[in-house]
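Pasting a predicted model and its sequence here:
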Amino acid sequence: ASSEEHAAMSSTTTTTAEAEVREPGFAAAYSRFVVKRTCCAFWLSLTVTLLLSAVGIMIAMQDAQAKGQSSILSTQTQYDWTVTGALLMKQKDMVDSALGGRDSLSDAATAVAERSEEYNPRYAFNMLYYWKDGRQEHMWTAETLQQMCEVENVILSTPGYEQVCLNATVVPFLSSLSHPPGLELRASFNGSSGVRCSLPHMSAVSLFYQQYEEPAALADDKLFEVFYGASQAKAPTQLLSEVQHTRDCALLDEGYVEARRARLYELALTSPELRAQIGFFLSSAALEDEAAPRTVATRSMISFGSPLPGFSDENDREEEQEQLVEDWALKVEQRLFDHFNMQKGLFYSAYRDPA
């Protein structure tokens, strides 16, 4: 009996195994079909994909028609590529387009004198001056201004400065104002090369190392008084040193510095416009106490001129001009490191040394 049962079990097991082999699943059957009929499988898959795509497009078109659209795409406008359709963004696009095409509207291209315009602001030297020990005292003193003057002379005396210096006759952002005859930015002049370099106008040094000017010569304009001349007695009579394009950093009269400083604070408190212009040189809380204003930090910016010699405008071979400025700036960087005795090592940047 046991032999018969064993035979029956074996027979049943064999029958079941044969049934499993004879009835493979869909995945196994399709795999065999792909292997044996590769070409047919490709065309079958492509046909099914196209049919499904067609059905999807038909559904999308029906949905668009139900929403009142004539196409599955939204109506095309000239602002398809803006991030937002806000009115302000559209107006900005129109202004940019107008500025971009203004040159083509002129009868003839206007030549730009070399270095007569300010170069891209990102290519400028920005210096921040503050007390190392954190003292809350006036930053504008005769001694500190002399030190600032000497630091900026490192830049002005770097070989090649004549090729990149700004040669402006008026402060660029004040060029739209009518200037009195003869009123222009102080400048240095190289008699042998004929190169003129205007002294940096956005420098804290320029606010004080400024020759005396009568109010009438400044057209009684407060902005002109800030950037073109000082109306205080004992203002320096000599601005330039014997070295080409550098300042005479003689120690200023302390009485003059105090008077000029008080006048600049007074002007800054006169109007929002003057506060914004002079505020560039002031610490954040300098004018909070209007009775006793005091800046504990100040800054300077030395801009380059554009276009550089040999170029027609700032867009002429732009990358080449940028490379020339960058190469010269690297020379200045090393000279500043040497001036402040800032040392670098194999894994140590000179910028980690305090100036």
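Structure received. Residues are numbered from 1 along each chain as shown.

contacts, neighbours, all on C-alpha from now
Will do.

ok, residue 225 - how many residues close by?
By other CA atoms under 10 Å, the residues close to residue 225 number 23.

Please disregard the earlier target; I meant residue 275.
18.

Leaving out sequence neighbours, find the closest residue to it.
Spatial nearest neighbour of residue 275, excluding adjacent residues (CA to CA, 6 or more residues apart in numbering): residue 268 at 4.1 Å.

show me the residues around the one you found that make contact.
Residue 268 makes contact with 274-279, according to CA atoms under 8 Å, 6 or more residues apart in numbering.

So which of the residues you listed sit within helices?
274-279 (DSSP state H).

Buried subset of those as a ChimeraX selection?
In ChimeraX syntax, the buried subset of those is picked out as below (16 or more other CA atoms under 10 Å):
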select :274,275,277,278,279
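
Export the ones in helices among the contacts of residue 268 as TSV, with columns for distance to residue 223.
Output for the ones in helices among the contacts of residue 268, formatted as TSV (distance: CA to CA, whole Å):
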residue	distance to residue 223
274	7
275	11
276	11
277	8
278	9
279	13
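
Name the nearest of the ones in helices among the contacts of residue 268 relative to residue 36.
residue 276 (81.3 Å; CA to CA).

Name all residues that make contact with the closest one.
residue 268.

could you measure it against residue 127, distance?
19 Å (CA to CA, to the nearest Å).

Equivalent analysis for residue 117, please.
Here the criterion is CA to CA. By it, residue 117 lies 21 Å from residue 127.

out of these two, which sits in the busier spot?
Taking neighbours as other CA under 10 Å, residue 117 and residue 127 compare with residue 117 leading, 20 against 15.

Apart from its chain neighbours, what residue comes closest to that one?
Closest to residue 117 by CA to CA, 6+ apart is residue 306, at 5.0 Å.

isn't that neighbour right up against residue 118?
Yes: if you go by CA atoms under 8 Å, residue 306 and residue 118 touch, sitting 5.7 Å apart.

Run a quick neighbour tally on residue 260.
Neighbours around residue 260, by other CA under 10 Å: 21.

My guess is it contacts residue 208. True?
Yes: if you go by CA under 8 Å, residue 260 and residue 208 touch, sitting 7.1 Å apart.

Please compare the first structure with the one that follows:
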Amino acid sequence: MALIHPRSLERWQEWQNSRHRARQIKHTVTGVFRRRGDEAASSAPGFVLHSREGDAGPRLLIGLDSTSPTSRASLLTALPYVRRGVDVLAPAGVDLPELSGSDWTHQNVAIPQAVLRGLGIGSVITLGWHLEVGRIVHEWALAEEISGAVVQHGALTPFAPPLPPRITLLAWSDADAEFYRSGRQDIETRAVGSQLLWQAAHESEDTPADLEERPVFLGQMHGAELSRRITAGAATTFCRAENALYRPHPAETDALSRVAHSVMARRGIEFQDSAIPLHELRGPVVGVFSTGVLEAAVRGLPAWVYGPRTPTWVHEFWDRYGMRTWGGDPTPAPVQPADEPSRLIAQILEGAG
């Protein structure tokens, strides 16, 4: 199976907007009240351009929409290996400690396109163009005929957003590259590995020999890919059968997720504090299609997937990543590249532009 929308970002957004209607209505209503109560702030510039000087030649532009650990691991960990000048466009008000040193300057901008043209940028890189900063960066780069790249930052399902036109995809593997490309001829691919998993593998020596026995089930009710009937149902069935702890995803804060949590608690399921970092887990890990299963496996923890009545694409997903189902041998640790993915990404970017 390939992407459901391999080319049209608009059709993908329509599909995304059709999911979890109640959550979107809540966000729309709260957004209206937030705008009414913060009209003065709305006139302030919405972006910050962080800049660092470097070797002579074309500069690199990084478009960053999120400060999540996966976003920062995928994009900002390459900075120590980049010798050319770098600009990072990000939303205003986000905390980016990687850009806080004396080498960096910071400029508030309202219309990024008006500022970018005079910087001497020769290449751009993002996690995609499905969010605001990424869309700005890639549309500008296409108009200016500047080379672009996208870094894969998570395990891929058929519901991943389509890639921007005429970019180089820096994928975790050749299999992921072909899956994400989905037959498009305007996309070049390079397999560089996953920085997230590479970091997890190099932290695995801290895994204790005396592992806890009680499994932890990773929540995914927030995801648009599967209905809560499947994700909450799998979690409830597994936790009750195996006396497992349920770990809510940090995004499980909407009303429907909270109702599901209450029902699970009434059925005797205990919860793990999701504030505990994943890398601090010390026991078996189970999920439906979570990247956390791969992170646990690469750290040396026993890890499985579990999902009764899941659609065919989920089983294809498990096969592509070598995930093993509960009841058999645990998921083997994903093979890691010889060199750090961020270093490889920097080398590719240094050769672009």
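Ah, there it is. Remember, predicted model here, so these are calculated numbers, not experimental data.

Just give the TM-score of the two.
The TM-score (TM-score structural alignment, normalised by the length of structure 2) is 0.24; 143 aligned residues with a CA RMSD of 6.9 Å.

picking up where we left off before, who's more crowded, residue 306 and residue 118 of structure 1?
Legend: neighbour count by other CA under 10 Å for residue 306 of structure 1 and residue 118, higher for residue 306 (26 against 21).

what about residue 7 of structure 1, which helix or strand?
Residue 7 of structure 1 is part of helix 2-22, with elements assigned from DSSP states H and E.

Buried residues in the next helix or strand after that helix, which are they?
Counting by DSSP H and E, the next helix or strand C-terminal to helix 2-22 of structure 1 is helix 26-36. Judged by neighbour count using 16+ other CA under 10 Å, helix 26-36 of structure 1 contains no buried positions.

how much space between residue 176 of structure 2 and residue 216 of structure 2?
27 Å.

who has more neighbours, the two?
Ranked by neighbour count (other CA under 10 Å), residue 176 of structure 2 and residue 216 place residue 216 first, with 25 against 21.

separation between the more buried one and residue 318 of structure 2?
In terms of CA to CA, residue 216 of structure 2 sits 19 Å off from residue 318 of structure 2.

do residue 12 of structure 2 as well
Distance from residue 12 of structure 2 to residue 318 of structure 2, by CA to CA: 23 Å.

cool, and residue 348 of structure 2?
In terms of CA to CA, residue 348 of structure 2 sits 29 Å off from residue 318 of structure 2.

neighbour-wise, which of these two wins?
Per other CA under 10 Å, whichever of residue 348 of structure 2 and residue 318 has more neighbours is residue 318, with 19 against 15.

Work out for me the element that one sits within.
Assigned by DSSP H and E, residue 318 of structure 2 falls in helix 312-321.

ok, now residue 46 of structure 1?
helix 38-66.

in that helix, what's buried?
Buried residues in helix 38-66 of structure 1, counted by 16+ other CA under 10 Å: 41, 61, 64.

now these as CSV including distance to residue 14 of structure 1?
Putting the buried residues of helix 38-66 of structure 1 into CSV (distance: CA to CA, whole Å) gives the following:
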residue, distance to residue 14 of structure 1
41, 34
61, 57
64, 60
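
got the buried residues for the helix or strand that the helix holding residue 318 of structure 2 is followed by?
Toward the C-terminus, helix 312-321 of structure 2 is succeeded by helix 341-350 as the next helix or strand (DSSP H and E). Going by neighbour count (16+ other CA under 10 Å), the buried part of helix 341-350 of structure 2 is 341-346, 349-350.

Residue 300 of structure 1 should be in a helix, yeah?
No: according to DSSP: H, G, I helix; E, B strand; the rest coil, residue 300 of structure 1 belongs to no helix; its state is strand.

close enough to count as contact, it and residue 151?
No: contact criterion CA under 8 Å: residue 300 of structure 1 and residue 151 do not qualify, at 10.8 Å.

So which of the two has more stuff around it?
When neighbours are counted by other CA under 10 Å, residue 300 of structure 1 and residue 151 differ, and residue 300 comes out ahead with 21 against 15.

give me the number of residues near residue 57 of structure 2?
Neighbour number of residue 57 of structure 2 under other CA under 10 Å is 13.

Could you find the closest non-adjacent residue to it?
Per CA to CA, 6+ apart, closest to residue 57 of structure 2 is residue 84, 6.9 Å.

what about that neighbour, neighbour count?
19.

Kindly provide the distance from it to residue 116 of structure 2.
16 Å.

Repeat that for residue 141 of structure 2.
Distance from residue 141 of structure 2 to residue 116 of structure 2, by CA to CA: 10 Å.

So for these two, which sits in the more crowded spot?
Taking neighbours as other CA under 10 Å, residue 141 of structure 2 and residue 116 compare with residue 141 leading, 22 against 17.

Would you mind confirming that the more buried one makes contact with residue 134?
No: the criterion here is CA under 8 Å, and residue 141 of structure 2 misses it with residue 134 at 10.5 Å.

Quick check: residue 319 of structure 2 vs residue 265 of structure 2, distance?
Distance, residue 319 of structure 2 to residue 265 of structure 2, by CA to CA: 32 Å.

what about the two, which has more around it?
Between residue 319 of structure 2 and residue 265, counting by other CA under 10 Å, residue 265 is the more crowded of the two (14 against 11).

what's the helix or strand for that one?
Element membership of residue 265 of structure 2, judged by DSSP H and E, is helix 255-266.

what's downstream of that helix, the next helix or strand?
Following helix 255-266 of structure 2 toward the C-terminus (DSSP H and E): strand 285-287.

which other helices and strands contact that next one?
Secondary-structure packing of strand 285-287 of structure 2 (3 or more CA pairs under 8 Å, 6 or more residues apart in numbering; DSSP states H and E): strand 216-218, helix 291-298, strand 303-305.

Give me the buried positions along stretch 106-116 of structure 2.
Of all the residues in stretch 106-116 of structure 2, those buried under the rule 16+ other CA under 10 Å are 108-109, 112, 116.

okay, how far is it across that stretch, tip to tip?
14 Å.

now stretch 143-151 of structure 2
End-to-end for stretch 143-151 of structure 2, by CA to CA: 21 Å.

doesn't residue 180 of structure 2 fall inside a strand?
No: under three-state DSSP, residue 180 of structure 2 falls outside any strand and is assigned helix.

Sounds good, over and out.
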